[in-house]
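K.L.:
Provided below are the primary sequence and the corresponding predicted coordinates.
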Amino acid sequence: MSEIFLLLQDPTAWIALITLIVMEVVLGIDNLIFISILTNKLPPESREKARRIGIGLALVMRLALLGTVAWIVQLTEPVFEVFGHGYSWKDLILLAGGLFLVWKATKEIHHNVDPLDHEEDFIASSATNTFASAIGQILLLDLVFSIDSIITAVGMTPHLPIMVIAVVVAVTVMLLAATPLANFIERNPTIVMLALGFLLMIGTTLIAEGMGFHVPKGYIYAAMAFSALVDALNMLARRKRERDRAQKHSAH
């Protein structure tokens, strides 16, 4: 308790806390997009429950990982080399997560583009997109992002209470935003394809990071923000055209 009181009186601790919360929330956007697309394929009555359980278990997993910070930091040590480049367990986890995201996004894009294949997938959805598999996939992807964000957090502050508070706040924001975001994506079909494009880009970035090529996150989120802005303008233009057509029909 004395350590917490000392941290409360330290301005640098507050700056580190705010920075970590912002970082965790921004990194959580990737998770939310994936969770929204995944849970929207479940029956309507199970979607919100799946989001809550998935995000809740993700919080438990992140807090458990924070308790093993010393071990997680060691994951950055190279375990073998290929063509002169050392690969650590962190690199392998990022590679696996990136390949999973690329595979999942590509599969969903294919199903959205091919109507016949999409119909067959919908018929088989009760067998393939079960509640348990959705939760498992949410936890699998969150494990990849959690390890990456915790290693980053350790580099920003050595204080475990600050990391715990940042994770709890960020996951709470994710929990509050999950259902509104999923509903928005479901109401706007063009957003689904845009979100899948985001996942494809994030997966490719994870693969690059795992192979030792650092990609600044600012570029990724700037590209995502610009694409979202363009799509928002297209949505406004489309709604205006629909209103104009409705006014013309009413006039006749």
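P.N.:
Everything's here; your move. This one's a predicted model, so the numbers in the text were calculated from it and none came from an experiment.
K.L.:
make it CA atoms for all contacts and neighbour counts henceforth
P.N.:
Will do.
K.L.:
ranges for the helices of the protein?
P.N.:
2-8, 11-39, 44-66, 69-73, 89-113, 115-123, 125-128, 131-156, 160-187, 189-210, 217-251 (DSSP state H).
K.L.:
just put these in TSV and tack on distance to V79 and mean neighbour count.
P.N.:
Formatted as TSV, these follow (distance: least, Cα to Cα, whole Å; neighbours: other Cα atoms under 10 Å):
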stretch	distance to V79	mean neighbour count
helix 2-8	36	11
helix 11-39	27	19
helix 44-66	21	17
helix 69-73	14	15
helix 89-113	7	19
helix 115-123	40	13
helix 125-128	36	12
helix 131-156	17	18
helix 160-187	27	17
helix 189-210	13	20
helix 217-251	26	12
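K.L.:
turn the ones you listed into a markdown table, including distance to V82.
P.N.:
Listed next are the helices of the chain as a markdown table, based on distance: least, Cα to Cα, whole Å:
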| stretch | distance to V82 |
| --- | --- |
| helix 2-8 | 44 |
| helix 11-39 | 29 |
| helix 44-66 | 28 |
| helix 69-73 | 22 |
| helix 89-113 | 12 |
| helix 115-123 | 39 |
| helix 125-128 | 36 |
| helix 131-156 | 22 |
| helix 160-187 | 34 |
| helix 189-210 | 13 |
| helix 217-251 | 26 |
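K.L.:
second one coming, line it up with the first:
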Amino acid sequence: MADYLAVFATPEAWAALATLIVLEIVLGIDNLVFISILTNKLPEKQRPAARRIGIGLALILRLALLATIAWIVGLTATVFDLGISGPPGDHGEVTFETAFSWRDIILVSGGLFLVWKATTEIHHHIDPEPSDSVFGDKRASIGFASVLVQIILLDMVFSIDSILTAVGMTDQVPIMVVAVVIAVLVMLLAAGPLARFINNNPTVVMLALAFLLMIGMVLIADGFGVHVPKGYIYAAMAFSVFVEVLNLIARKRRKAGDTAH
């Protein structure tokens, strides 16, 4: 125990911890938005339990992956190489990767799943009646289990990305564990308010689904070796949220003006 506490004895360790907590919370927002959208499809009484289970599974998966840290690092080793020569760049180098690791495979698979799920949800929100008529009462009976399965699948993808980020930030496992636990606790506290806000504002749901679609494409690109700077992604998301906030304020004021008249 003393050895673990000694890790936090230096300012560098606290700086790494603070930075890693922020990064883990930012990465967890994507996961939390997905959980909120999925659980909002359940009956009101089942939503809190589904959110807690989903976020609890996210914590368990992250801690389990931290316990096998050497194996996680090994996920970046090449599993197979397509052996395709890409178009040469300015200096004759190949401009895209053809070698794939297990990390790449997981990111591409998770990205494809996100793209499919976001597209399906967007279609459901635009044209809900056909889906309702097809599923009928069966949706309610399998909804909870179906939601949990989808949450687990995405938790696996986001957990891999989260732990690989932690490995890149520090080589101290105690710092990683503390950062992951704090980030997941923040997710747990924010899950309820975020889910209610998304449920009460339909346009926010469409914006969140668009974010998931973009995140899915970024994961696919990352799996193919095309690394999109995270700053660009979050800057675009922040600007979109700012525009949506202006829309929400405008709608609220119009509604208040209509009520006054």
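P.N.:
Here it is on my side, so go on. This is a predicted model, so every value here is computed, not measured.
K.L.:
re the thing from before, closest one to F80 of structure 1 among the helices of structure 1?
P.N.:
helix 89-113 (9.5 Å; Cα to Cα).
K.L.:
that closest one vs structure 2, mean deviation?
P.N.:
For helix 89-113 of structure 1, the mean distance to aligned residues of structure 2 following superposition is 0.3 Å (mean Cα distance after the TM-score superposition for structure 1).
K.L.:
that helix versus helix 115-123: what angle between them?
P.N.:
Interaxial angle, helix 89-113 of structure 1 versus helix 115-123 (axes from the mean of the first three to the mean of the last three Cα atoms, to 10 degrees): 110 degrees.
K.L.:
what span of structure 2 lines up against helix 89-113 of structure 1?
P.N.:
Aligned by TM-score structural alignment, helix 89-113 of structure 1 falls on residues 102-126 of structure 2.
K.L.:
what's next to the matching stretch, contact-wise?
P.N.:
Stretch 102-126 of structure 2 has contacts (Cα atoms under 8 Å, 6 or more residues apart in numbering) with 75-79, 131, 153-154, 157, 160-161, 206, 209-210, 212-225.
K.L.:
per the alignment, M214 of structure 2 pairs with which residue of structure 1?
P.N.:
In structure 1, M214 of structure 2 lines up with M201, judged by TM-score structural alignment.
K.L.:
need the contact list for its match.
P.N.:
Contacts for M201 of structure 1 (Cα under 8 Å, 6+ apart) come out as 102, 220.
K.L.:
switch the cut-off to 10 Å
P.N.:
Shown in contact with M201 of structure 1 (Cα atoms under 10 Å, 6 or more residues apart in numbering): 98, 101-102, 105, 195, 207, 220, 223-224.
K.L.:
quick one: stretch 171-183 of structure 2 aligns where in structure 1?
P.N.:
Mapping stretch 171-183 of structure 2 onto structure 1 (TM-score structural alignment) gives residues 158-170.
K.L.:
which residues sit against that stretch?
P.N.:
3-4, 7, 13-14, 16-28, 59-60, 62-63, 66-67, 69, 146, 149-150, 153-154, 156-157, 172-175.
K.L.:
against structure 1, where does stretch 3-15 of structure 2 fall?
P.N.:
Aligned by TM-score structural alignment, stretch 3-15 of structure 2 falls on residues 3-15 of structure 1.
K.L.:
now the end-to-end length of the matching stretch.
P.N.:
One end of stretch 3-15 of structure 1 to the other measures 17 Å (Cα to Cα, to the nearest Å).
K.L.:
ok now that stretch, how far from the chain's centre?
P.N.:
30 Å (Cα atoms, centre = their mean, to the nearest Å).
K.L.:
what's in contact with that stretch?
P.N.:
For stretch 3-15 of structure 1, using Cα under 10 Å, 6+ apart, the contacting residues are 1-2, 17-21, 157-162.
K.L.:
in TSV: those residues, plus distance to R52 of structure 1.
P.N.:
Formatted as TSV, the contacts of stretch 3-15 of structure 1 follow (distance: Cα to Cα, whole Å):
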residue	distance to R52 of structure 1
M1	31
S2	34
L17	25
I18	25
T19	26
L20	23
I21	20
T157	29
P158	30
H159	28
L160	25
P161	24
I162	24
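K.L.:
quick one: which of the residues you listed is nearest to A228 of structure 1?
P.N.:
A228 of structure 1 has its nearest neighbour among these in I21, at 22.9 Å by Cα to Cα.
K.L.:
so how far is V25 of structure 1 from the closest residue in space to that closest one that isn't next to it in sequence?
P.N.:
Excluding the flanking residues, the one nearest I21 of structure 1 by Cα to Cα, 6 or more residues apart in numbering is A166, at 4.7 Å. Using Cα to Cα, one gets 9 Å for the distance from A166 of structure 1 to V25 of structure 1.
K.L.:
overlap in contacts, these two.
P.N.:
Residues touching both A166 of structure 1 and V25 (Cα under 10 Å, 6+ apart): T172.
K.L.:
and T68 of structure 2, how far is that from R62 of structure 2?
P.N.:
Taking Cα to Cα, one finds T68 of structure 2 at 10 Å from R62 of structure 2.
K.L.:
hang on, I meant A118 of structure 2
P.N.:
Distance, A118 of structure 2 to R62 of structure 2, by Cα to Cα: 24 Å.
K.L.:
try T259 of structure 2
P.N.:
In terms of Cα to Cα, T259 of structure 2 sits 49 Å off from R62 of structure 2.
K.L.:
please apply the same query to P193 of structure 2.
P.N.:
23 Å.
K.L.:
ok, now T165 of structure 2?
P.N.:
Taking Cα to Cα as the measure, T165 of structure 2 falls 12 Å from R62 of structure 2.
K.L.:
mutual contacts of those two, please.
P.N.:
Contacts common to T165 of structure 2 and R62, judged by Cα under 10 Å, 6+ apart, are 159, 176.
K.L.:
who's in contact with the residue positioned nearest the centre of structure 1?
P.N.:
Nearest residue to the geometric centre of structure 1 (Cα atoms, centre = their mean): N31, 1.7 Å. Residues in contact with N31 of structure 1, defined by Cα under 10 Å, 6+ apart, are 25, 55, 138-139, 141-142, 145, 174, 178, 199.
K.L.:
cool, thanks, talk later.
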